[in-house]
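Participant: what follows is a predicted protein model with its sequence.
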Amino acid sequence: MNSKVKFLDNNSTTPIDPRVLDAMLPFLQDNFANPSSTHHFGQSINEKVKQAREQIADFINADSNELIFTSGATEASNIAIKGVAESYSNKGKHIITVSTEHKAVLDTCKDLKRKGFEVTFLSVLQSGLIDLAELQKAIRPDTILVSVMYVNNETGVIQPIKEIATIAHDMGALFMTDATQAVGKLEIDVNDLGIDLLCFSGHKMYAPKGIGALYVRNKTKLTSQIHGGGHEQGLRSGTLNVPGIIALSKACELANQEMTQNQNTISELRDRLEAELLKLPNTSLNSVSQNRIYNTANICFKGQDANVLIGRMKNIAISNGSACSSAVVEPSHVLKAMGLSDDDAFASLRFSLGKFNTIEDVETVIQKIKELTQPNFNYA
């Protein structure tokens, strides 16, 4: 990790944990065989993949045959949503999601809408939470899928997943959650929560980019979207990313061991950052909900331009929204849905901390933000 950079953009990606890297390196070098090969070398690698699959599945209390490896949560979301749409279209063509979802879900649903499906995009309260009464009102007998993000990537808001799943199931619909910002940070039991489909990415939890997974509850039907060899139960054809799978397994193992410790350490840092920055004039927290992940703070610096602030902070990495759409010069759709004006959305910064952050990182960021937002500061 670049020690010179104060990296507070962990919701966009995380550095690879050195122990994760150590676990995956042998599978980039000596243990390179294709796990689908029938020779002994290939089958020995296949056995390692099976062990990794079992460990990752156990991490969310799933069966190993319910886990499909993908390149990440975006691909997993596409496979899940499109797969459900095609498999259950005889029952209905109505899908429910939320206006604050990640673009991977929103754009997939919009694509289905163009193809004749009906999509309801639920609004959110000022807190960022959905109104369960609105969901109850929107769901219908022909609703086939309800998809609600577990933890919002921009604000950290945690939705009431178990209650949402119950509402979906009571009407005979499947429930999916994009848990990219939750897996590795929160304990997740897919059976207790009633989740039918869950997706996540390794690079949000100290594994490399290019590996993710989709949990598919047994007996949930999905029409295949990627053909060519029948890998991953026919749902995701293509040679498995063995180094990535091994890395994801190790990341899950470490998260399981260190989750409480990480939560305590990171939440203290986040709370310090938040408390100090909110002392500044014309600042406010975007989401005052108690249901918020412990590593994320989204703060509006009224009257400022977030992009300008980011550009003036050398060796500090923070963001003004989702990294997946940051190239687009428009206000955050998440903050807009929560009732912020365009100007206030453009004035908002997201700080997302990780397990490698230190108090020095936090104090440096606090000091720099204070300097940049003071009225008499010389920007020259």
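Facilitator: Structure's in. What do you need? Residues are numbered from 1 along each chain as shown.

Participant: going by C-alpha atoms from here, please, whenever you check contacts or count neighbours.
Facilitator: Fine.

Participant: which elements pack onto the host helix or strand of residue 163?
Facilitator: Using DSSP states H and E, residue 163 sits within helix 161-170. Applying 3 or more C-alpha pairs under 8 Å, 6 or more residues apart in numbering; DSSP states H and E, one finds that helix 161-170 contacts helix 132-138, strand 174-178, helix 190-193.

Participant: ok, residues contacting it?
Facilitator: For helix 161-170, the surrounding residues in contact (C-alpha atoms under 8 Å, 6 or more residues apart in numbering) are 132, 135-136, 139, 145-146, 148, 150, 174-175, 192-195.

Participant: swap the cut-off to 6 Å and go again
Facilitator: Helix 161-170 has contacts (C-alpha atoms under 6 Å, 6 or more residues apart in numbering) with 175, 193-194.

Participant: quick check: next helix or strand after the longest helix seen in the chain?
Facilitator: The longest helix of the chain (DSSP state H) is helix 242-277. With elements assigned by DSSP H and E, the helix or strand that comes after helix 242-277 is strand 283-285.

Participant: determine the set of other helices and strands touching that next one.
Facilitator: strand 296-301 (3 or more C-alpha pairs under 6 Å, 6 or more residues apart in numbering; DSSP states H and E).

Participant: and the angle for the strand it packs on with helix 242-277?
Facilitator: On the basis of axes from the mean of the first three to the mean of the last three C-alpha atoms, to 10 degrees, strand 296-301 is oriented at 40 degrees to helix 242-277.

Participant: of the contacts of helix 161-170, which is the most crowded?
Facilitator: residue 175 (24 neighbours; other C-alpha atoms under 10 Å).

Participant: where do the strands sit along this protein?
Facilitator: Assigned by DSSP state E, the chain shows strands spanning 6-7, 67-70, 94-98, 118-122, 143-147, 174-178, 197-201, 212-216, 283-285, 296-301, 316-317, 348-352.

Participant: check which helices and strands the fourth one is in contact with.
Facilitator: Put plainly, it is strand 118-122. Taking 3+ C-alpha pairs under 6 Å, 6+ apart as contact, the helices and strands that strand 118-122 lies on are strand 94-98.

Participant: structure B:
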Amino acid sequence: MPIYLDYQATTPIDPRVRRAMLPYLEEKFGNPHSDGHVFGWEASDAVKSARAKVAELINADDDEVVFTSGATESCNLAIRGLVKADTESRNRIVTVATEHPAVLETVKDLQRSRFDTVILPVERDGLVNLSVLKDALDDKTLIVSVMAANNEIGVIQPIEKIAEICHSVGAIFHTDATQAVGRIDVDVENWGVDLLSMSAHKVYGPKGIGALYIRSGVKVDPIITGGMQEFGLRSGTVPTALVVGFGEACELANYEFANDARRIDSLTKQLYCCLEKRFPNLQLFGHTEKRIAGNLNVGLLGLSAQYIVKKVSNRIAISTGSACSSAIYEPSRVLIALGYSREVAETGIRISLGRFTTSQEIETASVVLSELNDTV
């Protein structure tokens, strides 16, 4: 198997997470909403415990965490749910050009109704210009959505400052923190966010489960109706095993992310230094320092990303950008939003390291990628 260096697309399940999940896939199979027998009670207790672990990781209260099927649903619930609940007739929605499609496509869809939507540009380094943001907001702004850490270039936005600007006009602030949770310190109180989306499979948990943090007092209406589970905000039977896995993954992240980040950052710098020596025209996309550990989005100018990814696919697994929108190849819209030409954007490859990446793997990856120098 090739070396896996696509941790921003998804992470492998940590073996400890898998072990925690197994009983709830086998003998502890009860429905957590069945309150008349022990099978339901033990499942319900497991969900309650997992919810507490997720909440603890982001410094939230347990009842502020709503389980969903993943970050895409969380983003939709945050934005569409707030729109449904709005009684103040605010009609402006503001977001950023480098957001994940889960946000951008939702905002564009709402533009077809009564909403005035604003999609802000970013600076060359991927950061939001706070003055531009401030000028875009008024007393008609309902919600602002800005990703905490970008899924392609790893850039970390100044979330606290953005929250302050939003609240100065009475707007609700949502952040898609899918790439941030488990990689940096995410604290909803310090950040001042009102809504926060996250997903288990980006933090060494299972696919198919995520959560939306909803600050107490923020009114959101459900977008999926039925049995009124999850505080009436997300109907459907809560998948106990997935929730348990999510909780275990969050508990592990709570204790290990700082050490993980230091080790991963060191390996990332090791790989980047090697590439920089081998490719004099190497282009690093995004802010050089304000980015999550483990992200390298680089262009080997003269080589298309598609060519590189295919050429090395038998030995290392990397990507051309977001795995969520890569069925049809196009130059990265994120790199285009940074102001790069189509030609340069077509060279961008995303290399992302994680918890299980080893120094030996980075040495091998360096050799494999360096061999591309002969084809430039």
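Facilitator: Perfect, I can see it now. No experiment lies behind these values; they were computed from the predicted model shown.

Participant: any chance of the strands of the first structure in CSV, plus distance to residue 366 of the first structure?
Facilitator: Below are the strands of the first structure laid out as CSV (distance: least, C-alpha to C-alpha, whole Å):
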stretch, distance to residue 366 of the first structure
strand 6-7, 11
strand 67-70, 38
strand 94-98, 33
strand 118-122, 36
strand 143-147, 36
strand 174-178, 31
strand 197-201, 30
strand 212-216, 34
strand 283-285, 13
strand 296-301, 12
strand 316-317, 11
strand 348-352, 11
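
Participant: looking at the ones you listed, which one is packed in the most?
Facilitator: Comparing these by mean neighbour count (mean count of other C-alpha atoms under 10 Å), strand 197-201 comes out on top with a mean of 28.

Participant: which residue numbers in the second structure go with that one?
Facilitator: Using TM-score structural alignment, strand 197-201 of the first structure lines up with residues 195-199 of the second structure.

Participant: with the first structure superposed, average distance for the matching stretch?
Facilitator: Taking mean C-alpha distance after the TM-score superposition for the first structure, the mean distance separating stretch 195-199 of the second structure from the aligned residues in the first structure is 0.4 Å.

Participant: show me what residue 215 of the first structure aligns to in the second structure.
Facilitator: Alignment note (TM-score structural alignment): residue 215 of the first structure maps to residue 213 of the second structure.

Participant: quick one: contacts for its match?
Facilitator: 64-65, 195-196 are the contacts of residue 213 of the second structure under C-alpha under 6 Å, 6+ apart.

Participant: okay if I get the helices and strands packed on helix 161-170 of the first structure as JSON lines plus distance to residue 250 of the first structure?
Facilitator: Putting these into JSON lines (distance: least, C-alpha to C-alpha, whole Å) gives the following:
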{"stretch": "helix 132-138", "distance to residue 250 of the first structure": "37"}
{"stretch": "strand 174-178", "distance to residue 250 of the first structure": "21"}
{"stretch": "helix 190-193", "distance to residue 250 of the first structure": "20"}
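
Participant: nearest to residue 27 of the first structure, out of these?
Facilitator: Nearest to residue 27 of the first structure among these is strand 174-178 (28.6 Å), distances taken as C-alpha to C-alpha.

Participant: nearest residue to the residue positioned nearest the centre of the second structure other than its sequence neighbours?
Facilitator: Centroid check for the second structure by C-alpha atoms, centre = their mean gives residue 178 as the closest residue, at 2.1 Å. Nearest non-adjacent residue to residue 178 of the second structure, counting by C-alpha to C-alpha, 6 or more residues apart in numbering: residue 198, 4.3 Å away.

Participant: one more: residue 69 of the second structure?
Facilitator: Distances taken as C-alpha to C-alpha, 6+ apart put residue 209 closest to residue 69 of the second structure, at 4.3 Å, once the chain neighbours are dropped.

Participant: distance check, the one you found against residue 50 of the second structure.
Facilitator: Residue 209 of the second structure is 12 Å from residue 50 of the second structure, where distance means C-alpha to C-alpha, to the nearest Å.

Participant: now swap in residue 148 of the second structure and tell me
Facilitator: Distance of residue 148 of the second structure to residue 50 of the second structure, computed by C-alpha to C-alpha: 23 Å.

Participant: same question, residue 17 of the second structure
Facilitator: Counting by C-alpha to C-alpha, the gap from residue 17 of the second structure to residue 50 of the second structure is 12 Å.

Participant: how many other residues sit next to the equivalent of residue 60 of the first structure over in the second structure?
Facilitator: Taking TM-score structural alignment for the superposition, residue 60 of the first structure sits opposite residue 58 in the second structure. The number of residues packed near residue 58 of the second structure is 21, by other C-alpha under 10 Å.

Participant: who touches the corresponding residue of the first structure for residue 249 of the second structure in this structure?
Facilitator: Counting by TM-score structural alignment, residue 249 of the second structure lines up with residue 251 in the first structure. By C-alpha under 6 Å, 6+ apart, the residues touching residue 251 of the first structure are residue 207.

Participant: my read is that residue 117 of the first structure contacts residue 92, right?
Facilitator: No. Using C-alpha atoms under 6 Å, residue 117 of the first structure makes no contact with residue 92, being 8.7 Å away.

Participant: which one in the first structure is aligned with the residue nearest to the centre of the second structure?
Facilitator: Taking TM-score structural alignment, the alignment pairs residue 178 of the second structure with residue 180 from the first structure.

Participant: how near is the nearest residue to residue 189 of the second structure once chain neighbours are set aside to residue 106 of the second structure?
Facilitator: The shortest distance from residue 189 of the second structure to any non-neighbouring residue, by C-alpha to C-alpha, 6+ apart, is to residue 59 (6.8 Å). Separation of residue 59 of the second structure from residue 106 of the second structure (C-alpha to C-alpha) stands at 27 Å.

Participant: residues of the helix holding residue 163 of the first structure that come out buried?
Facilitator: Buried residues in helix 161-170 of the first structure, counted by 16 or more other C-alpha atoms under 10 Å: 161-162, 164-169.

Participant: fine, thanks again, bye for now.
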